[in-house]
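Q: Sequence and computational prediction follow.
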Amino acid sequence: MPAPHIRPARSDDEEPLRRLDRDTWSLLHAVSPPPGPDDPFFRPHSGPDDHIVAELDGAVAGYVRLGFPTPLAANAHVRQIRGLAVADAARGAGVGRALVRAAVEEARRLGA
């Protein structure tokens, strides 16, 4: 299997990411209720700029969501992984590892 292509999310990733989020939601690791069938993936507090996407063969295979742990100015230099998903079909292909590495690079680029 080829290495995943890592890139910033775009607004036109809305539907594939929404589908991926629904498909990968599980009681085993969820910290929030399952996404509803009409819930948007991107929200005002976590838009495309807060996401990094992995593609395999041109299709969305995973994402990582970065954010701030708190709104406090004292935490402005800190980034937190606030979501991570890998499509079942892409597991074992290095997608998760590539996304975490990209998240670390992005956090450093932003001054974390």
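A: That came in fine, so what should we check first?

Q: contacts, neighbours, all on C-alpha from now
A: Fine.

Q: what does stretch 98-106 contact?
A: For stretch 98-106, contacts defined as Cα atoms under 8 Å, 6 or more residues apart in numbering pick out 4, 6, 52, 53, 54, 62, 63, 64, 66, 81.

Q: let's bring in a second model and compare:
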Amino acid sequence: MDAISSVIINKALDGLALRAEATAQNIANANGRNYRPVQVSFEESLRAAAAKGSEAVRDLPLSITAAAQSAFGDEPRLDLELATAAGTASRYSALLNLLGREMQIARIAVQGGQ
């Protein structure tokens, strides 16, 4: 794996962790009056930063923002929040698996194939 790939994966893991935090906030506050759901969107900006190099990816800010109003209103929808949580966990797990495999390959290379 080249150097920029690991930087991208690390930033994606940070973004997914922040998204999990935002989703947890939405679920915890779903019954709160006047609560406005939040979100984390980073994939497009990560893609653009990746085209500029490792430094741009490292410097990419990640943040929780107010979610755009949906056709269903401002209220958090638990069904959609749970779907977001499941998708986020799945992506996070896949990226960790990828990093684990890369570390395993590096370990074998350092040990001389033994």
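A: Nice, thanks for sending it over. Since the structure is predicted, the reported quantities are computational estimates derived from the model, not experimental observations.

Q: now what about the TM-score between them?
A: The TM-score (TM-score structural alignment, normalised by the length of the first structure) is 0.25; 46 aligned residues with a Cα RMSD of 4.8 Å.

Q: re the thing from before, between the contacts of stretch 98-106 of the first structure, which is nearest residue 108 of the first structure?
A: residue 66 (12.0 Å; Cα to Cα).

Q: quick one: the helices in the second structure?
A: With DSSP state H applied, the second structure shows helices at 3-28, 43-52, 54-58, 78-110, listed in chain order.

Q: Redo those as CSV? Include distance to residue 65 of the second structure and mean neighbour count.
A: Converted to CSV, those look like this (distance: least, Cα to Cα, whole Å; neighbours: other Cα atoms under 10 Å):
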stretch, distance to residue 65 of the second structure, mean neighbour count
helix 3-28, 9, 18
helix 43-52, 14, 14
helix 54-58, 20, 17
helix 78-110, 15, 14
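
Q: Reformat those helices as a markdown table; add distance to residue 66 of the second structure.
A: Formatted as a markdown table, the helices of the second structure follow (distance: least, Cα to Cα, whole Å):
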| stretch | distance to residue 66 of the second structure |
| --- | --- |
| helix 3-28 | 10 |
| helix 43-52 | 17 |
| helix 54-58 | 23 |
| helix 78-110 | 14 |
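
Q: Go ahead and name everything in contact with the helix or strand where residue 85 of the first structure lies.
A: Taking DSSP states H and E as the definition, residue 85 of the first structure sits inside strand 80-86. By Cα under 8 Å, 6+ apart, the surrounding residues in contact with strand 80-86 of the first structure are 20-21, 24, 61-69, 95-96, 103.

Q: quick one: the longest strand along the first structure to strand 80-86, angle?
A: Criterion DSSP state E: the longest strand present in the first structure is strand 59-67. Interaxial angle, strand 59-67 of the first structure versus strand 80-86 (axes from the mean of the first three to the mean of the last three Cα atoms, to 10 degrees): 170 degrees.

Q: buried ones in strand 59-67 of the first structure?
A: By neighbour count with 16 or more other Cα atoms under 10 Å, strand 59-67 of the first structure contains the buried residues 60, 61, 62, 63, 64, 65, 66, 67.

Q: Need those residues in JSON lines (columns: distance to residue 85 of the first structure).
A: Below are the buried residues of strand 59-67 of the first structure laid out as JSON lines (distance: Cα to Cα, whole Å):
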{"residue": "60", "distance to residue 85 of the first structure": "11"}
{"residue": "61", "distance to residue 85 of the first structure": "8"}
{"residue": "62", "distance to residue 85 of the first structure": "5"}
{"residue": "63", "distance to residue 85 of the first structure": "6"}
{"residue": "64", "distance to residue 85 of the first structure": "7"}
{"residue": "65", "distance to residue 85 of the first structure": "9"}
{"residue": "66", "distance to residue 85 of the first structure": "12"}
{"residue": "67", "distance to residue 85 of the first structure": "15"}
